[in-house]
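1. turn this into a model:
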Amino acid sequence: MNLFTDVRALVLETLDQMAGAGELSQGLDYANVAVEPPRDAAHGDMATNAAMVLAKPAGMKPREIADHLAARLLSDPRITSAEVAGPGFLNLRLAPELWQGIVKAALTEGTAYGRSDMGHGRRVNVEYVSANPTGPLHVGHTRGAVFGDALASLLDYAGYDVTREYYINDGGAQVDVLARSVYERYREACGLEPEISEGLYPGDYLEPVGRALAEAYGEALLDKPESEWLEMVREYATDAMMHLIRDDLASLGVEMDVFFSEKSLYGSGRIEAALKALTDKGLIYRGVLEPPKGKMPEDWEPREQVLFKSTLHGDDVDRPVMKSDGSWTYFAPDIAYHFDKVERGFDMLIDVFGADHGGYVKRMKAAVSALSDGRVPLDIKLTQLVKLWKNGEPFKMSKRAGNFVTLRDVVEQVGPDVTRFHMLTRKNDAPLDFDFDKVLEQSRDNPVFYVQYAHARVCSVLRKAAEAGIPTDDATLAGADLSGMTHEAEVAVAKKLAEWPRLVEIAGRTNEPHRVAFYLYELASDLHSLWNRGNEDVALRFIQEGDVATSQAKIALARAVSVVISAGLGILGVTPAEEMR
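-> I've put the predicted structure just below:
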């Protein structure tokens, strides 16, 4: 049930009636007609811009359209008032039964309340984390993992067929560095002094990999030249790091559907096939790029390269795909990887990148646009940096990791639920402060606690009702008489519940799961406000002593809140709290 969709349908139906009666032009486009909460709740329950967006194409004054629309809407029993405001906005007030119906819908549909078919089952690939397999995930990866996972869940909830994917960057020089670093830990395990020179990975996390290598091969690799052990150690180390990364993700509750290896593209013909597809479209040529803008690099010299005409698809400059020595640029396998996604039949692609990949956005979008002839949209979401604080000071790096704070460091400090929720309390492209003390603070200023406390309060009400012998199963509560739910604080909660299906669609359309966290905080605030008013006004308390029917009606409202909070937390990957300790 989506009350905003229902009222919009009523508005559109009424506009058609006006057109049929000669009060409005025929054949107008209603696409931009919206029904949404008014900016000021005192103005009404919902507002529509219909008169404003239709005035120009209809050749009429906005207020003239609004007056006709208001008069006709008032004939519907669902509308109790329709007032024209300003130049032609129409503010509507709804019948109380509609808010009561929202509570019943939430109880009847459970956590499916708010689910949407907006996606129509379209296939979407969400690629996130995709860290180099050279060590444990760090705090930056944590934010990307949480954001990507919540976005995938949100899109699933909004009716899309979602695939969660991790692109293993195991085809570049960094995995050779990993292999050499592990080899030094192998030498250490064999009783030799490791030579952790500059450029190698110094973290202690490689010590068990070196020991495992020594157990498997003994000292057999010590006297061999690098050319004989590099490939084998690289594969061994990469597997070990991916096992570590999978464990890191599991500690955060993240499970991928697909792990795609960059290395699998090399020697398979898939890079060549992707570039041939671009060549066949006339988008690959040999040429010389203009010198980079700004300060000229000392080693820059004009040289002929194989280039992709990315400027024809919105990029700033054309991009090299093959170096002058005949080797691939790092962009070439990424083109092939995204071509593979297109070939797998996805209707939409989403990449979640770190903030340092901002310069990569246009070229990757250009590649997907060219490969799919504009059929498959690519949305790239950048996650900004996370600053960690503890005891009022920056949180120190992990000794085990060598030079950064790991995902495990964060999760072990505060747990996966707090980590996930707090990572979504800011929009993905805004910097985030993560204060270990504040995220555990039990106050309204801590959104994690505030939302969980609301859910726990409802659970407490249900326990007390059970002790009082009041039946509170959802079916019974859905059948309760809610006609007495008229107090402004109660209606405010119901109105916020009514926004949930609309919020899901907006967040899904914009790929912004942080909107769910914001909404849950607002819903929790309304529940807490009602609870606190019950401390002063006995009639607002959820359990009315000696009055089972009234108690069930009030508990129904509270239970509907917990249903929606549970659904929202489910999208965020957070377990609802049944009690606060």
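2. could you use CA atoms for every contact and neighbour count after this?
-> OK.
3. where's the residue nearest to the spatial centre of the chain relative to I571, distance?
-> In the chain, the residue lying closest to the centroid (CA atoms, centre = their mean) is L151, at 2.6 Å. Per CA to CA, to the nearest Å, L151 is found 8 Å from I571.
4. please apply the same query to V103.
-> From V103 to I571 the distance is 21 Å (CA to CA).
5. okay, the two: which has more neighbours?
-> V103 (25 against 21; other CA atoms under 10 Å).
6. what helix or strand is the more buried one on?
-> Using DSSP states H and E, the element containing V103 is helix 96-109.
7. roughly how far is that helix from the heart of the chain?
-> From the chain centre to the centre of helix 96-109 is a distance of 28 Å (CA atoms, centre = their mean, to the nearest Å).
8. compare with the first, here's sequence two:
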Amino acid sequence: MDLFALYQSRIADALSALFPQLAETPDVLRRFVVEPPRDASHGDMSTNAAMVLAKPLKSNPRAIAEQLIEKIKEFDGVESAEIAGPGFINMRLSASVWQNVIAEINAAGTEYGRPKDAPAGKVNVEYVSTNPTGPVHIGHARGAVFGDALASLMAFSRCDITKEYYINDAGGQIDVLAKSALLRYREALGQDIGEIPKGLYPGKYLIPTGKKLADQFGDALLNMDEAEAVDKVKSIVVDSMMELIKADLAKLNVHHDYFFSEKQLHGEDGDIHKTLDWLREEGLVYQGTLEPPKGKTPEDWEDREQTLFKASDFGDDTDRALVKSDGSYTYFAADIAYHRNKFLRGFNEQIVVLGADHSGYIKRLKAAGKAVSDGKANVDVKICQLVNLLRNGEPAKMSKRAGTFVTLGDLVDEVGADVVRFIMLFRRNDAPIDFDFEVVTAQTRDNPVFYVQYAHARACSVFRNAKRDLPDLDISLDALQKADLSVLSDPAEIELIKMAAQFERVVASATEAHEPHRVAFYVHDLASAFHTFWTKGKERPELRFVNLDEQTITLSRLALVNAVRQVLANSLGILGVSAPDELS
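-> Below is the predicted model of the structure:
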């Protein structure tokens, strides 16, 4: 069990016993935290419970802490507790508490860190959703990795997850795509198409699609009116582009469970029409005018009476138009219908991963989610900031097989999926990333993915060395689970165990916040702690993992190494990064 959650539960029980009046406001007991202190010298755990409860109890924080600390000192495993500052309580735990963590990790294996119970409800994570007009470009790579890792994290936490891709196959860009493909179709039939006209997609990725159309239709399309030909090939071309997109995403080990077609939203029987009728019935739509927005006027703003959604009633800055002057629906009308569709499919939690240019969508999408679900659904919009490609600190130049942009496939082909995934997650999603090819491919500690994978490989090497040097010693998992862990009492050993023990807490908090980067930060810290301990073994022979003269301590240290190796592997698994046994 998560030690931090365990002691938080014990403190909550103690507070309930000390202050029965808290029964009237039980949510207060969920507001305080138990976490590692910022300064490790202050102890193993720290809580702000007394400070959080001061206002509800109408008391001085230190007065509350003085009562609470007497209860805490009675907890199993607590060696000491003291009050610090205005009312923080710092605790030190006995070595046996940490030693038991090793046994727990080795017993749980790949299940270590997962909660026992699955949370209620279904979660939809929608990510990538690039227009199906060509390969996935580098601008979408970060969102692809973030969304996939977030879904993996939540699945690890036993959430019922669906990974979804929204296919933008109903807009004018699809007509442009079809016309571009028809140009390549003519080329496949031997015609000289010359320079690609402006406004069409110039990428060579459409050449195979043109050949496919030539094989399927021969020269039949040449005799058709362009509009008829476009209508004839649109679905074929979109399918071809989706195959290309899926292939590029597969290079990153990104695979979706469900592909939603935007075409489903349009037409008389489409979701937008049905949603608009429903919004009118609920009184959430009215005819009115909008004030001109401050600053630059957006292209979709119209100074006229129009059909408006009461978005401001649900937290948005303004009400939103749903129907354009030509009678067609706005993009936001499609957004509302799509989120209602998700809700009707049972998704109360909807996570949407968007690019840096979509930060203005956050409030309106949240408003849409609340409106179409009567407040039962939560829409969490995650914005992924830009990725700057560099070589030795200078802007990177790469081949552009797409014609106008660098593709995800180009990036993965050069550095590998592991590097792309880890680096994209080794920073908050809302902060820009500098992706320097020289740094992320170097086998140095400055390269975070190498540093972490090397820790796992190094842990594996310990077992190879033990098997070589002590061939008669049983180092099976069963033997490790029977090792005497009480001998792991050196401060350096305890510090390493403490770091491994934080995994469950990190997983829980990262899942709740929808922030997979927390796992990347944590596993890097764990790798650092392991490398540090390895170095200490060189300086202090008594701390070496394999001691030829002390097989008891060797087996116990191997149990520790195996636990660290397991947590490294579980962390990397969440991130979708491999945990190699060896590095070349």
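9. overlay them and tell me the TM-score.
-> TM-score of the superposed chains, computed with TM-score structural alignment, normalised by the length of the first structure, equals 0.96; 578 aligned residues with a CA RMSD of 1.8 Å.
10. returning to that earlier point: where does the helix holding V103 of the first structure end up in the second structure?
-> Using TM-score structural alignment, helix 96-109 of the first structure corresponds to residues 95-108 of the second structure.
11. strands of the stretch 251-400 of the first structure, start to end?
-> 258-261, 284-287, 305-308, 319-322, 348-354, 378-383, 386-390, 393-394 (DSSP state E, counting those that start in this stretch).
12. ignore what I typed, I meant the stretch 51-200 of the first structure.
-> 79-85, 89-94, 123-127, 161-168.
13. correct me, but A577 of the first structure touches A456?
-> Yes: the criterion here is CA atoms under 8 Å, and A577 of the first structure meets it with A456 at 5.5 Å.
14. E441 of the first structure and V418 of the first structure, how far apart?
-> Plainly put, E441 of the first structure is 11 Å away from V418 of the first structure if you go by CA to CA.
15. which of the two has more neighbours?
-> Neighbours were counted for E441 of the first structure and for V418 using other CA under 10 Å; V418 has more, 21 against 15.
16. doesn't that one fall inside a strand?
-> No: judged by DSSP: H, G, I helix; E, B strand; the rest coil, V418 of the first structure forms no part of a strand; its state is helix.
17. which residue packs closest to it, ignoring adjacent ones?
-> Counting by CA to CA, 6 or more residues apart in numbering, V418 of the first structure lies nearest to V448, which is 6.3 Å off, once chain neighbours are set aside.
18. corresponding residues in the first structure for stretch 202-213 of the second structure?
-> Against the first structure, stretch 202-213 of the second structure falls on residues 202-213 (TM-score structural alignment).
19. now the farthest one out in the second structure, which residue is it?
-> N223 (49.8 Å).
20. what residue of the second structure takes the place of R509 of the first structure?
-> Aligning on TM-score structural alignment places R509 of the first structure opposite E512 in the second structure.
21. and for its match, the neighbour number?
-> Neighbours around E512 of the second structure, by other CA under 10 Å: 11.
22. repeat that for the one 10 residues further on.
-> As a burial measure, Y522 of the second structure scores 20 neighbours (other CA under 10 Å).
23. so the residue nearest to V418 of the first structure: helix, strand or coil?
-> Going by three-state DSSP: V448 of the first structure is helix.
24. show me what contacts it?
-> 418, 421-422, 439 (CA atoms under 8 Å, 6 or more residues apart in numbering).
25. that one pairs with which position in the second structure?
-> Under the alignment by TM-score structural alignment, V448 of the first structure pairs with V449 in the second structure.
26. report the separation between that match and Y522 of the second structure.
-> For V449 of the second structure, the distance to Y522 of the second structure equals 12 Å [CA to CA].
27. what ranges does the stretch 201-350 of the first structure have for its helices?
-> Along the stretch 201-350 of the first structure, counting by DSSP state H, counting those that start in this stretch, helices occupy 207-217, 226-251, 270-280, 331-343.
28. what's the angle from the third one to helix 331-343?
-> Translated: helix 270-280 of the first structure. Angle of helix 270-280 of the first structure versus helix 331-343, following axes from the mean of the first three to the mean of the last three CA atoms, to 10 degrees, is 80 degrees.
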